[in-house]
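*Asks:* show me the folded form of this:
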Amino acid sequence: MLHGIKTNILTAGTRAIAALASGVIGLIVTADDADAAAFPLDTPVLVTDLRAALAKAGTSGTMKPSLEAIYDQTSPILIVVRVAEDDLDQDTAVIGDAGTYTGLYALLAAESVCGVRPRVLGAPGLDTQTVTTALVTVAQKLRGMIYAAGIGDTIADVVLYRANFSARELMLIWPNWSNGFAGDAVARALGLRARIDEETGWHKSISNVAVNGVTGISQSLFFDIQDETTDVSTLNDAEVTALVRSPAGGFIYWGNRTCSDEPLFAFEPAVRTSQILQDEIAQGLVWASDKPLTKFLIKDVLETINARIRSLVVQGRLIGGKAWFDPALNADADLAAGKLVIDYEFTPAAPLEGLTLNQRITDKYYADLAAELAA
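*Replies:* Presented below is the predicted three-dimensional model:
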C-alpha cells in the first residue's frame, strides 16, 4: 500500500479540432514514357516535390502538361495515378476497376497507401462524360470536389451537356485556355483551387482569382460584368464556370456553381464547407469513441464542436453554427446501448455573386457649389 500521495492523470474536457489538408489534389493522368518506378500504373503516388515529379513525368500523354499547369499556380501535395494510354478504349483504362482499386478508383486507396486524402479531383484531358460520371462516385466517397471540362463546341452544346449531371461534387468548366493542351483549363483549376485553399481558405470559390500562365481563351465569349445577357452569363445561368479576361486585367474563372440538384449546395464554397466541416468534426471526435457515455462526455463533445465552429466564424469561414443535444433523438434505451446523436448546423459564407448598385442623377449638389462660391 502506498504511504504517500498518488496522482491520477485525467483526460476529461474538450479537445481542439485540427484543420484538415483540404487542398490535396487527386490527379488522373496518362504518360507511357514516364518513369515507371516512380509512377507505376494504377497506383496512387504521393508527390510532395512537384519539380522533381516533372523530371520523371515523360513527354507523352497528359501527365507533364497537367503537372506544369498546376505548378504555374502553386506547388501542392498531390496524389498522382497514372493509367495506361489506350487508343481503343481510353475511358476503360481511366476508370479502372472499383474492386481492385485501379484507374481512378485508386484514389480511394490513396489515404491508406500515402497517408493523405485527395480532395481536389480531376482527370485533365481525359474527362469524358463516362469518366466524369465515374469520378463523381469516387468524389462522393472521398468528400472531394471534381473540376471537369464542359464538353461541346458551342454554348448550346455545353448547356445541354451540363444537364447530364446532378452532383454537388462537380464543377464544369468551359471553354479551354488557348495556349494549353486539351485539359489545360481543368488542370489550372486544380492548381488554383489548391492555391486558394492555402492562401485564403476552402470557403473561397475559384471564381475571380487570377490564373497564372495563361495567354488567351480558346473561344471568343462576350462578357460584361454589368450585362445579364452575355455568353458568360448564359453559361453561369446553366451552372457552368466560364473562362474570361478579367476587367481588372489577366485571365480568371468566372462562376461559383456546382452541378447540384439541391439548391443549398449550389455554390462551390457551400459544398466544400460541408465536406471539410464533416471530416474535421468526425476526426476531431475520435478521442470520444469508447469513453464512458456520461453527461460529462456529452458536454465535452458539444463544446468541442462548438469551439471549432466559433473559431471558423472568427476566421470568416462560417457565418454561424452550433451543436446541441436533442432528447427526442436520444432515447434512454439508445443511450444505454452506447448510441448518442448530436445535431449541428452551420451557415456557409456565400460568394457575393450579384451586386446591385442604384445610381441616381440629381442637381442638389449645386446648392453646395453656390454656397462655396459665395464664401
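
*Asks:* please make it C-alpha for all contacts and neighbour counts, starting now.
*Replies:* OK.

*Asks:* pull the contacting residues for the residue nearest to the spatial centre of the chain.
*Replies:* Taking Cα atoms, centre = their mean as the criterion, Met145 is the residue nearest the geometric centre of the chain, at 4.2 Å. Applying Cα atoms under 8 Å, 6 or more residues apart in numbering, we find Met145 in contact with 119-121, 139, 169-171, 272.

*Asks:* ok, Lys204 touching Ala270?
*Replies:* No - between Lys204 and Ala270 there is no contact under Cα atoms under 8 Å: 9.5 Å.

*Asks:* of these two, which one has the most company?
*Replies:* Ala270 (25 against 21; other Cα atoms under 10 Å).

*Asks:* could you single out the nearest of the contacts of Met145 to Gly152?
*Replies:* Taking Cα to Cα as the measure, Gly152 sits nearest to Met171 out of the contacts of Met145, at 15.4 Å.

*Asks:* and for comparison, fold this next one:
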Amino acid sequence: MAEYTTPGVYIAETGGPPPPIAALDAAVAGFVGIAEPVPGAVPPAHGITAAAEFGRYWSTAPVLADGTANVLWAAVRGFYANGGDRLHVAAVPPDGDPAAPVAGLADTDAALIAAPDVQALRPAAAGATMEALVALAAVPLSNRMALLDAPAGLSIAALRDWRRRFDTPAAALYWPWLRTTGGTMLPPSAIVAGAIARTDSERGVWKAPANIALMDVTAASVVTTREQELLNPVGINAIRTFTGKGPLVWGARTLSSDPDWKYIPVRRFAAMLAASITRGLAWVVFEPNGPVLWARVREAADTFLTDLWRQGALAGDRPDAAFFVRCDTTTMTAADIANGRLVIRIGHAPLRPAEFIITHLALATAT
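*Replies:* Below you'll find the predicted structure:
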C-alpha cells in the first residue's frame, strides 16, 4: 500500500488485469451403478482419487447381497488401472433403479459419465439409464461426454440398430465388451474413461483418445477390419486387437450425424472451452456494461485462448488464425445493452484427428 505523508485527496487505481480464466478438468469421471454402501460412510463431495478409496464407502465383496456380481467394483478398478484420476460414484442398492442416481451427477464436476455395470446387472433398465446419461451430457455448457454401453453379444447388424436411438455429439459408444484379468466381463465404458483421462493428462483434451492401449483387459470378441467398416461410419468406436498387441481403442467418433461434431476431441474441447469461459467470466455479472468492461472481457478470453494455442490445442500458425474474440457494438445492439445483456462472440479453429493416413507411392524406373 502507498504511504501518504501530506494531507490531501489521492486517487488510487484499482482496475488491474481481469481475473484469469482456468480450463476446467474434462477428465473427471462420474459412474452410476449398483453397490452396497458401507454403513455410516459418506462419500466425499470431490469424489475418490484411487481404487482403494472405493472400499471405504461401498462394498468390495465379489458378490452383492442379491447374488449378482459386484461389477461396479471391477469397473472402478479398471478405470484406475487405465489411468483414471478423480471419480464420482452415484450408486443405488441392488433393488434400486439404476437410472435414478444419474441426476446426482449434475451437482458434481464429472465430465466423463457412464453406467458401467447396468447392462450386465439390469439390462431391462439399461436403455433408460443410457438415455438419462445422454440427457445430462447434452445440457448446454455442461462439459460432459456420456460413454455409452450396448448390450453384450449383439451381432454387428443388431449393434448398428441399437445405436440408431442416439444422435448426439455429447455421447460416444465403444465395442466390444472386455474381460478383466480377474475374469469379470465388463462393457468398455469404465476402461475407456480411464484411458481418456490418461490421454488428457499426457497430451490434452484436444488429443483424440484413440490408438491407445487398454490395460489389464482382453477383448471379449475380435472386431475385424470388415466389421469396423460397418461400425466406424455410424460412430461406433471399435476396440481392436492386432497381432503382437493388446486391445487398442481404434476409433474417436461421437454419435452425432452432424459432420462438424463427428470427432470426440472436437466436441470435448469445445465443451471445455465454453464451460471454462462461462465460469471464468462470472465476475462480469453486474459490472457496468460499457467499453471498459468489454475490453477486459476480450483481454481475459484472448489470454486464455492464446495459452491454449501455445499448448498446441488449436489449428492455425498464429493466434489470429486460431481464434477470434469479439465483444463490442458489433456483438451487441442498443437493446442488448439497455436490457443488461453482454454478448461475446468467440470462434476457434479445432484440431481434427488424422483418421485416415494416405501414403502415395510411386515406382521410379532406372534411366
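
*Asks:* returning to what we had before: in the second structure, what residue corresponds to the residue nearest to the centre of the first structure?
*Replies:* Residue correspondence to the second structure (TM-score structural alignment): Met145 of the first structure is matched to Met145.

*Asks:* got it, and Arg195 of the first structure?
*Replies:* By TM-score structural alignment, Arg195 of the first structure lines up with Arg198 in the second structure.

*Asks:* what about Leu363 of the second structure, neighbour count?
*Replies:* Around Leu363 of the second structure there are 5 other residues, counting by other Cα under 10 Å.

*Asks:* er, Val284 of the second structure actually
*Replies:* When counting by other Cα under 10 Å, one arrives at 15 neighbours for Val284 of the second structure.

*Asks:* and it, what pairs with it in the first structure?
*Replies:* Val284 of the second structure maps onto Ala288 of the first structure when the alignment is built from TM-score structural alignment.

*Asks:* just the strands in the stretch 101-250 of the first structure please.
*Replies:* Using DSSP state E, counting those that start in this stretch, the strands of the stretch 101-250 of the first structure run over 120-122, 145-149, 170-174, 240-245.

*Asks:* residues in the second structure aligned with the last one?
*Replies:* What that stands for is strand 240-245 of the first structure. Under TM-score structural alignment, the counterpart of strand 240-245 of the first structure in the second structure spans residues 236-241.

*Asks:* mean distance, the matching stretch to its aligned residues in the first structure?
*Replies:* On superposition with the first structure, the mean distance recorded for stretch 236-241 of the second structure (mean Cα distance after the TM-score superposition for the first structure) is 0.9 Å.

*Asks:* show residues contacting that stretch.
*Replies:* 163, 172-176, 219, 222-224, 228, 231-232, 247-255.

*Asks:* can you give the distance from that stretch to the centre of its chain?
*Replies:* In terms of Cα atoms, centre = their mean, to the nearest Å, the centre of stretch 236-241 of the second structure is set 19 Å apart from its chain centre.

*Asks:* for stretch 67-76 of the first structure, same thing?
*Replies:* Relative to its chain's centre, stretch 67-76 of the first structure lies at 16 Å (Cα atoms, centre = their mean).

*Asks:* and Ser59 of the second structure, what does it touch?
*Replies:* 35-38.

*Asks:* which position in the first structure aligns with it?
*Replies:* Taking TM-score structural alignment for the superposition, Ser59 of the second structure sits opposite Ala57 in the first structure.

*Asks:* mean shift between the helix ranked longest in the first structure and the second structure?
*Replies:* Scanning the first structure for the helix with the most residues, using DSSP state H, yields helix 295-314. Here helix 295-314 of the first structure, set against the second structure after superposition, deviates by a mean of 1.3 Å using mean Cα distance after the TM-score superposition for the first structure.

*Asks:* contacts only, for whichever residue in the first structure pairs up with Pro209 of the second structure.
*Replies:* When the first structure is aligned by TM-score structural alignment, Pro209 of the second structure is paired with Ile206. Neighbouring residues of Ile206 of the first structure by Cα under 8 Å, 6+ apart: 189, 192-193, 196, 253-256.

*Asks:* now the contacts of Met145 of the first structure in TSV, with distance to Thr132 of the first structure and neighbour count?
*Replies:* Listed next are those as TSV, based on distance: Cα to Cα, whole Å; neighbours: other Cα atoms under 10 Å:
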residue	distance to Thr132 of the first structure	neighbour count
Arg119	15	25
Val120	14	27
Leu121	10	31
Ala139	10	25
Glu169	11	27
Leu170	9	27
Met171	10	26
Arg272	18	25
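
*Asks:* which parts of the stretch 1-150 of the second structure are helices?
*Replies:* Along the stretch 1-150 of the second structure, the segments classed as helices by DSSP state H, counting those that start in this stretch run 51-57, 71-81, 118-121, 123-137.
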